[in-house]
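Chemist: Build me a model from this:
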Amino acid sequence: MKTPTRLALSLVLLALLLLGTASAADRTCSVTPVELRCEYLNDPLGIDVTEPRLSWQLAATDSDAYGQRQSGYQVLVASTKDLLDRGKGDMWDSGMVASDRSVHVVYQGRPLGSRMQCFWKVRVKDESGVVSRWSEPARWTMGLLEPGDWHARWIGTDQVFERKQGWPPPDNDVPDPWLRRSFTLDARPKRAAIYIASVGYHELYVNGRKVGDTVLAPSVANHRKRARYVTYEIAEHLKEGRNVIGLWLGVSWSIFPQYKTPDKPQTPIVLAQAEIELPGGKTVRIVTDDSWRTCPSPNTLLGVWDFMHFGGELYDARKEVPGWCEVDFDDSIWKPATVYSPSLKLSAEMVEPNRRVREVRPVAIAETRLGVYRVDLGVNMTGFFEMNVRGEPGQVVEMKFSEQSKADMTHRLRSKYIIGPSGKGTFRNRSNYFAGQWVTIEGLKYKPRLDDIRADLVRTDYARASSFECSNELLNWIHDATLLTFENLSLGGYVVDCAQRERMGYGGDGHATTECGLNHFGLGAFYTKWVQDWRDVQGGESAWGTSGDKAATTDAIESGNLPYTAPTYWGGGGPAWSGFCVTLPREIYERYGDVRILEVNFPMIRRWLAFLETKAKDDMLVRWGGEWDFLGDWLWPGAKGVNGDTIETLFFNNCFWIFNLQTAAEIAGIIGEEDAAAKYRARADEVRRAVHAKFFKPDENSYVNGFQGYLAIALLVDLPPKELRPAIWNRLEKEILIVRKGHIHAGITAGAFLFKTLLDADRQDLIFTMANKDTYPSWGLMRRNGLTAIAESWMMDNSLCHSSYLYVGTWFIEGLAGIKPDVSRPGFKHFVLKPGIIDDPSMRWVKAHHDCLYGRIESRWRIDDDRVLTLNVTVPPNTTATLHLPTAADKAITASGSALAEAKGLRHVRTEEGCAIVELGPGRYEFQSSLAVVARP
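Modeler: The predicted structure is shown next:
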């Protein structure tokens, strides 16, 4: 027999290779890239991050298959859509990168400069090496990156606010100004963008039309230091010939007392620069300067934009000027704009804008006394109010807003409309917002109809990232009220304590809201913006009511001290309030795998911890500051007065110091700051020993007064030595179940750490016991009292829409649905599924999902009458999960109809403590298992 020649072998191998290639080409990729994002945002305009991060999700081609993952990616970025469509990445072609990374892929192409347009798409290689089709295109644009790119001047009106004597303080009398500038274009533009920064809100009009659907722009910033600019694309609004740009400013934050500086007037000001590209390459630049004309608008802020005096709006329709922002309008009698020169750092608006997100129609209107009408909106809300009115010219219609059914007005929130010459018109909010459920209407000579009135919930337009429903109606109400409250409190790119009275971004309240928010909404950009606000306020004093001239004004921060709110620089608190600067970046990292957020904010964390060392003696913090400067827990049941001088507060703040130190050590380790990590761990150990020695009560196995939150935070920071932990846990259980008869007994900050501790320990039973109550103190009592949002205090005696107790919202997704991030593999690349099965007749089923950066995670469980658990879960492509499946007999478990050992897409690792531990790859699964029979007395 002849030996095959080398040529023959080569031909055979070539034929096999071609056959394999054809086979691979005929196969369909298991995933398709979708939901492209840049810096968490969808097609953002005018960003100022020069190495933006790109993310995408993978949609499974076959939803019944398993194991879909990415083994490679190729990103193309082009300077034009045409080049991208032709597969030309003139800005960046990554080539096929062998990587499963689909989140936070750093742009590594040509250096990015001001005004650039960047069109991009991605394709991926799946687990079998098959390449997907290209994604749909996405894009981002660059803003003005250098100070020298700006040629505009800050302008405004010469009318300046002066706070007048009296109590309550007399209303602001500076009208919201109009500004306009006309110009001529030789041709219709190819592209046009305008960059607008303002102190106070602004609206943009081009040739008589409002641009975009956003409201209350920009997001709130610390205007002692920073102004954010918003980028608008306006080419479609422009034309050949004469054009006009109009700006309608709102007084709002321009007169906030803590933002007052010598170089900046207390009046709304704006900086705007339009870059207009014409055919042939010619560019026209329109900038704000003294050539602009200004006139008072019919709208004026009521109130003085300060604590308890946010007021509303007065719209005088007699002062309307038809066509004020149209091309043919004659502005010759308008005044020239006034030029100002504030020292403000300019940065891009890189958070979702405020929008109307939900329409609300009134449910009832009643005449409460002669000529006075009471409107019930059916829900306590924050947003815009709108009403059609008619009457005699000059007739004043007043709207008073209330959270309480028996009060005409709460927190002095009210607006007015003066009817114009036509005898009819529409009041609508523009530069301020209301909060409440009831509206008292005075000044009408007729009963308004339901269809005359509407309201819109207004908030930062982040995406909803969850759903939840269960068989317990009380828990469903708590869930819905908690989320409504969060939405009401997150207008302007930060979370306020309350929208009606203070509008302050308290760090203490942040502990109560952040994990709740991250479980239910897409908040990557939102919280990235808010943590920048915390950097901006670092370095000044932190006393309640700090006067503006003592606030931080420069970036050259020597002191690491922080006030208790950001970006508002106001209010009381203590170490836990300011120490939110450490926990917020860590929470963002845990949910989104965002290492950059840790790197950027670590200098702030260092300075904060260095400041705390100046307040320590004998390895413990000592009391500092004024009456409001060293608070512990806040608004627990029965709380009275200010608690900065109590032994309990001293204990709580020192425990929180340990929490800050150990969190900072984790952060330092993640970003490679090993010396700092070791230093903070060692310091935490020193403080831990000192605090335990001083505050432990061995006869009671307790600390200080034994309140739930204090015991919980002690456990959270490993305060008790290992041998004492079981006794402290027993003491905490006794405090909940026996001393408080199953009720919660904690406030804002200690309550947040109570729930964090119980969730970390998987004590669903204890949380359910507290959440399922409807007697004092409880969320259920709020429901019984007819509330639609969560109140400020358990007594329900102040604000009825407040951030205080929103930490319960975390439990619905992490606890009952059991969808938890894995802290060792952050960002949900790997996560934990551990459904919270509650042994209670009311808890027969739960349905929930959470949308992480990789896609949708689902968890649905139900228990039948024979105590058989059916669990349906979905693991998105390119992720893995560890499932803890409760079972009485793991050999009887089925997965998608098969025995566990034979099921696809998973691996049974072990069984421990009544749970089968199963590693899951991407896919959809249905498990059934028998639960242990629980003996009942």
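Chemist: use CA for all of it now, contacts and neighbours both
Modeler: Noted.
Chemist: and the closest residue to residue 410 other than its chain neighbours, how far is that from residue 497?
Modeler: Sequence neighbours aside, residue 402 is the residue nearest to residue 410 in space, at 4.8 Å (criterion: CA to CA, 6 or more residues apart in numbering). The gap separating residue 402 from residue 497 is 17 Å, by CA to CA, to the nearest Å.
Chemist: again with residue 301
Modeler: Counting by CA to CA, the gap from residue 301 to residue 497 is 22 Å.
Chemist: roughly how far out does the host helix or strand of residue 415 sit from the chain middle?
Modeler: Assigning secondary structure by DSSP states H and E places residue 415 in strand 414-418. How far strand 414-418 lies from its chain's middle: 31 Å, per CA atoms, centre = their mean, to the nearest Å.
Chemist: structure for this one too, so we can compare:
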Amino acid sequence: MLMSIRKYRKLILNKDFDAASWIGVPGRVITAGFQKDLPAPHFRRNFDYHGTGDAVELVIAAAGYYEVYINGKKVGDQVLAPTPSNYDRRMFYNRFNISGYLLAGKNTVGIILGNSFYNAGTLGPWVIDKASWRDYPKFMLQINSTGRCILNTDENWQVNGEGPIRYDSIRNGEYYDARLELGKWASPDFEVADGKWVVAARIHGPGGELSEELHAPCRIYDILHMHKITDNIYDSGQNLAGWARIKVKGEAGAEVICRYSELIAGELGYLDGTKRIKRDEIARFVNSGEFQTDKYILKGGDSEIWQPRFTYHGFRYIEVQIIGSAEIISIDACAVGTHFDIIGRIATSDATVNALMKCTYWTFRSNFVGFPTDCPQREKQGWTGDALLGAETGLYNFESASAYCDWLEILADAQRPSGQIPGKAPISGWGYNWGYGPAWDSAIILIPAYVYAHTADISIIRKLYVNMQKYMDFCGSMATDDILRFGLGDYCPLDWDNMLDPAITSTAYYYTNAVTLAQFAGLLDAEDDRKYYLELAHSISTAFNKTFYSKNGIYGDGSMTALATAVYHKLAIDSQLTAEHLNELVKNNDHKINFGMLGAKYVPRVLADYSHIDTAYMMFVQDKYPGWAYPLKYGETTLLEQWNGAGSHNHIMKGDISAWFFRYPGGFTHSIENPGWKNISIRPQLIKALTSFRAEYRNYVSEWKRIDRDCIFNITVPDASRADLILPNGAAYSLAPGEHMFKIQG
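Modeler: Below is the predicted model:
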């Protein structure tokens, strides 16, 4: 009986870890609330290895962040690993081939653990400090070769809980005292000579199912030199997510304090013009400890180079304070995020469009650090609404489908038995009673639809289909006569006092979700489900028009978002008429925006879908307030949360603009009916104000140029692919691999 229990334990654990146990620092206890002294523990273990020539793999699961070393060398170039999750439901682990790190004979493996979101003690509105999983960081590791365990975590490891990383917090920063460095602690010749190295404790794990992390890891993907603009303020020239790498020289005990900020006073014209960093408003959700602050204490001697390991910040500027005798030699800004392969690029004849594409690029990368977030400074939270609105931009520009799928499973882990979805994931328990609703929750249905349309990979639909059905049942329980009156709507509007009734957008998402689930049911050969969701969609459509349609193509309050919602979600009785009203509304407003985050996606897409692409284009490039291009005049390098510059200056929720340029002037069209990229539809639309346009998507190219009265199209189709091309004059072609040129009047 004992043997069967052991076998059962190994089965439910994971075959990669069948000999391993969770270990941690003995006697280290976490209490609720903010803890100031949280040194990062260092673990080490010597082992013998006599190579056979077979590959050797190391697998590691860490509750918190980790770095792993073999014989003093860091394994891999990833940072901030593994991806955070709902740790008591799912734990990500990583796999490495370490054959090249091993020596014949004696070897040493070393581990440093950081807190990540697992032990996030910073007080704030999302009560992460009271998360059900919260504990001191721990890990489990095993080294395997051809089915044989070479090393595993157990009580034979040593741990030092008092190393140089004195404090690390994902929402505050990292404090490092170089005087306390442990020497060659991860090398075989290290002598454990003091009482600070003790036997590690076998402890319980976080409780979540182990899941191998298959998407791209976080890495430093760019390094920007920071220039000194005042005596103590440095500017990278780019708003980004990451950290500073400092090179400093001075006496032992001198301290360098780096405070990170998106702003200095005077930007966007509404600050007071003095030279200092400006971050009071953006720091308001960090209610304990210091906001976005790293500290480094020098060991003295030669110049020292340091960067944090277990935190990241949203910033363009750094204010440096030096206590004691030290001088800064240089500071570089390290841009950090999920290291996606870039698969899309856009270049146009309009410098404003190019600048907006660059802003969107940096905004998206800043807001995908392991999982999609809203902003990289104030919150770092996986808000579902922001993820949904940025997803198509992500899929056009980056090889991001796998990362979205991993995050969707984190979201599904947080679903309640009732079917309710929280407004963000990972979640510490907060998010079910505010910050959710169909415009947010629909991420669990529509992002899988986008992933399938772009990749033809149905696996995430199969995996989450039951979760999607449960969510639709939850919506049904909340509906009155097929109208949903809960949830956030067109958030961050221009005018908060006249925000559109969320019932319009919530019900519209309810309808689109029903249509999408009918399509999924068809893919999964679930005919009864398909019929049910089509009937539900018809019922919702009827109720929507009965409730929100007035007359002559007008919906709701007649605002831009109200009109665009009805057309975008394919609910309008006369889509062309409603789109005409929208076009006139935008033109009569001098192409200035008057909507929030939902309208930022709906309005430009509806205009382009109904023959008003030039109106949409002018919304993007006009530089008067309010609009996308207005902040460019003041040096902004990422997209703003709010049109007036309040709040975050690095928010992805208005970032569908990049997907719009791929979809309309580029013509790259994806759908559930024609998924993937091996046989793609290209339907480019001309914009009068542009003389040239080029979109690269995977290895396709859609390019057009105006020459005199003609327009020349150059289309490239990659090997083993085909494209169905429809030109603006209606001419249609089926294109084989190769380069193709067409000329039309235009």
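Chemist: care to give me the TM-score?
Modeler: TM-score for the superposed pair, counting by TM-score structural alignment, normalised by the length of the second structure: 0.90. Supporting figures: 702 aligned residues with a CA RMSD of 2.4 Å.
Chemist: Please pull up the equivalent of the residue nearest to residue 410 of the first structure in the second structure.
Modeler: When the second structure is aligned by TM-score structural alignment, residue 402 of the first structure is paired with residue 261.
Chemist: That match: neighbouring residues, count only.
Modeler: Residue 261 of the second structure has 26 neighbouring residues, counting by other CA atoms under 10 Å.
Chemist: Ok, residue 785 of the first structure next?
Modeler: Every residue meeting other CA under 10 Å relative to residue 785 of the first structure is counted, giving 10.
Chemist: Output the residue interval of the second structure matched by the strand holding residue 415 of the first structure.
Modeler: So strand 414-418 of the first structure sits over residues 293-297 in the second structure, by TM-score structural alignment.
Chemist: Report the mean distance between the matching stretch and its aligned residues in the first structure.
Modeler: Stretch 293-297 of the second structure, aligned to the first structure and superposed, deviates on average by 0.7 Å (mean CA distance after the TM-score superposition for the first structure).
Chemist: Tell me the buried residues in that stretch?
Modeler: In terms of neighbour count (16 or more other CA atoms under 10 Å), stretch 293-297 of the second structure has its buried residues at 293, 294, 295, 296, 297.
Chemist: Tabulate those in JSON lines, adding columns for distance to residue 596 of the second structure.
Modeler: Converted to JSON lines, these look like this (distance: CA to CA, whole Å):
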{"residue": "293", "distance to residue 596 of the second structure": "32"}
{"residue": "294", "distance to residue 596 of the second structure": "35"}
{"residue": "295", "distance to residue 596 of the second structure": "38"}
{"residue": "296", "distance to residue 596 of the second structure": "41"}
{"residue": "297", "distance to residue 596 of the second structure": "45"}
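Chemist: show me where the stretch 551-700 of the first structure has helices.
Modeler: 575-578, 580-592, 595-613, 647-670, 674-695 (DSSP state H, counting those that start in this stretch).
Chemist: which of these is buried the deepest?
Modeler: Most buried of the helices of the stretch 551-700 of the first structure, by mean neighbour count (mean count of other CA atoms under 10 Å): helix 575-578, with a mean of 27.
Chemist: What residues in the first structure pair up with the strand ranked longest in the second structure?
Modeler: Criterion DSSP state E: the longest strand present in the second structure is strand 233-250. Per the alignment by TM-score structural alignment, strand 233-250 of the second structure matches residues 374-391 in the first structure.
Chemist: Can you tell me the closest non-neighbouring residue to residue 190 of the second structure?
Modeler: residue 184 (5.9 Å).
Chemist: in the stretch 1-150 of the first structure, which spans are strands?
Modeler: 31-38, 53-60, 70-78, 92-93, 105-106, 117-126, 138-141 (DSSP state E, counting those that start in this stretch).
Chemist: got the ones you listed as TSV, with distance to residue 605 of the first structure columns?
Modeler: Converted to TSV, the strands of the stretch 1-150 of the first structure look like this (distance: least, CA to CA, whole Å):
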stretch	distance to residue 605 of the first structure
strand 31-38	26
strand 53-60	23
strand 70-78	35
strand 92-93	35
strand 105-106	24
strand 117-126	34
strand 138-141	31
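Chemist: can you redo those strands as CSV with mean neighbour count and distance to residue 778 of the first structure?
Modeler: Compiled in CSV, the strands of the stretch 1-150 of the first structure are given as follows (neighbours: other CA atoms under 10 Å; distance: least, CA to CA, whole Å):
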stretch, mean neighbour count, distance to residue 778 of the first structure
strand 31-38, 22, 40
strand 53-60, 22, 40
strand 70-78, 23, 46
strand 92-93, 20, 56
strand 105-106, 15, 45
strand 117-126, 25, 50
strand 138-141, 20, 47
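Chemist: Compare these and give me the one nearest residue 268 of the first structure.
Modeler: strand 138-141 (27.5 Å; CA to CA).
Chemist: helices and strands around the closest one, which ones?
Modeler: If contacts are counted by 3 or more CA pairs under 8 Å, 6 or more residues apart in numbering; DSSP states H and E, strand 138-141 of the first structure sits against strand 31-38, strand 117-126.
Chemist: mind putting those in JSON lines, distance to residue 19 of the first structure included?
Modeler: JSON lines is the format used below for those (distance: least, CA to CA, whole Å):
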{"stretch": "strand 31-38", "distance to residue 19 of the first structure": "23"}
{"stretch": "strand 117-126", "distance to residue 19 of the first structure": "20"}
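Chemist: Quick one: residues in contact with the match of strand 414-418 of the first structure.
Modeler: 172-179, 252-260, 306, 308 (CA atoms under 8 Å, 6 or more residues apart in numbering).
Chemist: Check these for burial and list the buried ones.
Modeler: If we count by 16+ other CA under 10 Å, the contacts of stretch 293-297 of the second structure have these buried: 172-178, 252-260, 308.
Chemist: ok, residue 678 of the first structure to residue 664 of the first structure distance?
Modeler: 10 Å.
Chemist: typo on my end, it should be residue 907 of the first structure
Modeler: Taking CA to CA, one finds residue 907 of the first structure at 36 Å from residue 664 of the first structure.
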